[in-house]
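K.L.:
any chance you could fold what I've pasted below:
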Amino acid sequence: MSLTQSDTDAIAPFVWSDLAERIERASVKAAQPPEHWMLDGWQVNLSPGLARRSRSIQPLDHFGCLSLHDKVHRAEQHCLQSGLPPLFRISPMCRPPELDALLALKGYRQEDDYRVMTLPLAHVHPEASREGLCLRALSTDLLAAKVGTLRGFSPSQIRAHQERLQEASTPFHAYVLEREGQALAFAQMAQEGDLAGFYDVFTRPEYRGLGLARELLMRLLALARTQGIRHAYLQVEAANITARRLYKHLGFQDLYAYHYRVR
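P.N.:
Sure, this is the predicted structure:
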């Protein structure tokens, strides 16, 4: 199956489904850092880390206790008081739906185009594992340190990532694919009911192009299926052609898109 730039830009109009709603709520929960604040149904994430999803406003519910303008203002002030620029994550399920248009009128620009992709694990068929490669579990602290260092994160950003994983209400499980004790690729799996989200999928630069990420994900998908997981999901930038080609080849399909609003 080929994947071109035009394929990454095109996505079908969103149609609400129970699966999409559950995945959105699971991913918001998985991104929740210790430093967060609930505001009339919105989750205001205030992590000092690098991941945008953990330092952004997640407008998942709107209880109507505050007017929308007042709610936006309060969320902005809380971010600024914490030393962070206001950043809103906008998905098709953000509430209220008119929030995105209001932010545009307030001068917020749209940034980053992400795709949430999903795969029913009933469609995953076991494959023979490549010889010489070993899948090993490791602590989330160690994964955050190793992957953060390889990505050039600062010590404070690595600590923020470690703290978020330690405090997460969603269980995270970290894995490394090795050959003769040498770490080649990493990934994390966050489990929520019958859903498994894949995060921090990372291959060491010197080993890229060898099919290691595919091998790692195939083993983790098979593992997830044995644990009663029915649907896998992940989030990826639309412009990341290489990653999206891999995920498409594994059977993942676009479920919905989201973006950020910042000024």
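K.L.:
switch to C-alpha atoms for all contacts and neighbour counts from now on
P.N.:
Fine.
K.L.:
and D141, helix, strand or coil?
P.N.:
helix (DSSP: H, G, I helix; E, B strand; the rest coil).
K.L.:
which residues touch it?
P.N.:
Q162, L165, Q166 (C-alpha atoms under 8 Å, 6 or more residues apart in numbering).
K.L.:
go through these and name the one nearest L66.
P.N.:
The closest of the contacts of D141 to L66 turns out to be L165 (C-alpha to C-alpha; 31.5 Å).
K.L.:
isn't the closest one up against A174?
P.N.:
No - the criterion here is C-alpha atoms under 8 Å, and L165 misses it with A174 at 10.2 Å.
K.L.:
so which of those two has more stuff around it?
P.N.:
Neighbours were counted for L165 and for A174 using other C-alpha atoms under 10 Å; L165 has more, 24 against 21.
K.L.:
what's in contact with stretch 32-48?
P.N.:
With C-alpha under 8 Å, 6+ apart, stretch 32-48 has contacts from 53-66, 71, 75, 79, 82, 84, 156-157, 160, 163-165, 167-168.
K.L.:
from start to finish, how long is that stretch in a straight line?
P.N.:
End-to-end distance of stretch 32-48 (C-alpha to C-alpha, to the nearest Å): 12 Å.
K.L.:
and stretch 240-250, how far out from the chain middle?
P.N.:
Distance, stretch centre to chain centre, for stretch 240-250: 15 Å (C-alpha atoms, centre = their mean, to the nearest Å).
K.L.:
buried ones in it?
P.N.:
I241, A243, R244, R245, L246, Y247, K248, L250 (16 or more other C-alpha atoms under 10 Å).
K.L.:
then stretch 157-173?
P.N.:
Result for stretch 157-173 [16+ other C-alpha under 10 Å]: buried residues 157-166, 168, 170, 172-173.
K.L.:
kindly report the same for stretch 146-154.
P.N.:
Those would be V147, G148, F153, for stretch 146-154 by 16+ other C-alpha under 10 Å.
K.L.:
for the comparison step, fold the sequence that follows:
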Amino acid sequence: MSLPLQQLEELSLIHWPALNTEYMDGWKLRMSNGYTKRANCISTIQSSSKQLDVNIAACELKYMSIKQPTIFKLTPFSEPQLDETLDKLNYDLIEPSLMLTMSLEQLSKQPPQPALNDSAAIELCIKEHISLKWLEHYCELSGVDRALIPTMIDMIAAMPGKLMLASCSINGEIAALAMAVVDQGYVGIYDVITAEAYRNQGLCSYLLWSLLNECKPYASNSYLAVVAANEPAKRVYAKLGYQEAYTYWYRVKP
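P.N.:
Sure thing, here's the model as predicted:
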């Protein structure tokens, strides 16, 4: 049974935990040493009771004190006046994104076949524990600073439920990665990346199908987020069966 969308948004925050969270008048101020916007933003699912400009100013002071930008995450569940207020305060709107969902019953019985040459030997590996090697490979493919690995480890250690770190190698070379968090009947998919040399060859579809298939004994639904402008990723997810559930975006103080 699928969750109401606001509860799904709340679950996605739990699955991607901040290292430190402070509560202010219904908002959650999430802080994680600057690693990812979603773990370093103000979640505005709950409406505030005070004047918006007062609370916004208090958020700015807090993030200024830790030398991080003030970032608000806006969803359909945020109070309607907040986005307009932030716009008037010259906050930039960045990364309009989509939350996608699917029932794992929709997953095809057969895996997608990557379009690789006959000499390509594919090896799939799924670990159910924190892997330093996986994190190092992710930093290498994504460009994330390796100095953030301790923060990444702490965040993963705080994740509830079952962790699955999937990797796909071609002839011994890491070609694609993805993370799954399985909890409360849902599979949250994070950190999906394919090496540039292996993009547009169906490898990501194969990896995600394999990962989701491994999760089926523990969950019945899945969700993932994608930047709205990322058309190649959206095509991959649509072929697997994901559909748009709602949109969200960030407002960042310049």
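K.L.:
tm score of chain vs chain?
P.N.:
With the length set by TM-score structural alignment, normalised by the length of the second structure, the two chains reach a TM-score of 0.87; 244 aligned residues with a C-alpha RMSD of 2.2 Å.
K.L.:
if we can go back for a sec, adding secondary structure and distance to K29 of the first structure, write the buried residues of stretch 146-154 of the first structure out as a markdown table.
P.N.:
Shown next, in a markdown table, are these (DSSP: H, G, I helix; E, B strand; the rest coil; distance: C-alpha to C-alpha, whole Å):
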| residue | secondary structure | distance to K29 of the first structure |
| --- | --- | --- |
| V147 | helix | 22 |
| G148 | helix | 22 |
| F153 | coil | 23 |
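K.L.:
of the buried residues of stretch 157-173 of the first structure, closest to L135 of the first structure?
P.N.:
H173 (12.5 Å).
K.L.:
so who does the equivalent of the closest one over in the second structure touch?
P.N.:
H173 of the first structure maps onto M164 in the second structure, with residues paired by TM-score structural alignment. Contacts for M164 of the second structure were tallied using C-alpha under 8 Å, 6+ apart; they are I126, K127, E128, H129, M179, A180, V181, V182, L211.
K.L.:
distance of M164 of the second structure relative to C59 of the second structure?
P.N.:
Relative to C59 of the second structure, and taking C-alpha to C-alpha, M164 of the second structure is found at 34 Å.
K.L.:
do L29 of the second structure as well
P.N.:
Counting by C-alpha to C-alpha, the gap from L29 of the second structure to C59 of the second structure is 8 Å.
K.L.:
now the strands for the second structure?
P.N.:
For the second structure, strands defined by DSSP state E occupy the ranges 20-24, 27-31, 42-43, 71-74, 92-103, 122-127, 162-170, 173-183, 186-194, 221-227, 243-252.
K.L.:
what's the average distance of the fifth one to the first structure?
P.N.:
Here strand 92-103 of the second structure is compared with the first structure after superposition; its mean distance to the aligned residues, by mean C-alpha distance after the TM-score superposition for the first structure, is 1.0 Å.
K.L.:
residues in contact with that strand?
P.N.:
The list of residues contacting strand 92-103 of the second structure from outside it, by C-alpha under 8 Å, 6+ apart, reads 87, 220-229, 241-254.
K.L.:
separate out the buried members of those residues.
P.N.:
Buried by 16+ other C-alpha under 10 Å: 220-228, 241-244, 246-252, out of the contacts of strand 92-103 of the second structure.
K.L.:
P111 of the second structure is nearest to which of the strands of the second structure?
P.N.:
Among the strands of the second structure, the nearest to P111 of the second structure by C-alpha to C-alpha is strand 122-127 (12.5 Å).
K.L.:
what inclination does the closest one have with respect to strand 173-183?
P.N.:
Here strand 122-127 of the second structure points in a direction 40 degrees away from that of strand 173-183 (axes from the mean of the first three to the mean of the last three C-alpha atoms, to 10 degrees).
K.L.:
what's the closest of the contacts of D141 of the first structure to A224 of the first structure?
P.N.:
Distances from A224 of the first structure to those, taken by C-alpha to C-alpha, are shortest for L165, at 19.3 Å.
K.L.:
measure the closest one to L84 of the first structure for me?
P.N.:
For L165 of the first structure relative to L84 of the first structure (C-alpha to C-alpha), the value is 20 Å.
K.L.:
swap in A168 of the first structure?
P.N.:
A168 of the first structure is 21 Å from L84 of the first structure, by C-alpha to C-alpha.
K.L.:
can you check R22 of the first structure too?
P.N.:
Applying C-alpha to C-alpha to R22 of the first structure and L84 of the first structure gives a distance of 28 Å.
K.L.:
repeat that for H69 of the first structure.
P.N.:
With C-alpha to C-alpha as the criterion, H69 of the first structure and L84 of the first structure are 20 Å apart.
K.L.:
higher neighbour count, these two?
P.N.:
Between H69 of the first structure and L84, counting by other C-alpha under 10 Å, L84 is the more crowded of the two (17 against 11).
K.L.:
now do the contacts for the counterpart of that one in the second structure.
P.N.:
Under the alignment (TM-score structural alignment), L84 of the first structure pairs with Q68 of the second structure. Shown in contact with Q68 of the second structure (C-alpha under 8 Å, 6+ apart): G34.
K.L.:
overlap of the contact sets of L165 and A174 of the first structure?
P.N.:
T140.
K.L.:
show me the helices in the stretch 1-150 of the first structure, by range?
P.N.:
5-9, 18-30, 68-81, 99-105, 140-150 (DSSP state H, counting those that start in this stretch).
K.L.:
need the ones you listed in JSON lines (columns: distance to Y199 of the first structure).
P.N.:
Listed next are the helices of the stretch 1-150 of the first structure as JSON lines, based on distance: least, C-alpha to C-alpha, whole Å:
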{"stretch": "helix 5-9", "distance to Y199 of the first structure": "20"}
{"stretch": "helix 18-30", "distance to Y199 of the first structure": "10"}
{"stretch": "helix 68-81", "distance to Y199 of the first structure": "25"}
{"stretch": "helix 99-105", "distance to Y199 of the first structure": "26"}
{"stretch": "helix 140-150", "distance to Y199 of the first structure": "11"}
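K.L.:
and of the ones you listed, who's closest to P205 of the first structure?
P.N.:
Minimum separation from P205 of the first structure across those (C-alpha to C-alpha) falls at helix 140-150, 8.6 Å.
K.L.:
most surrounded residue in the contacts of M164 of the second structure?
P.N.:
Top of those by neighbour count (other C-alpha under 10 Å): A180, with 27 neighbours.
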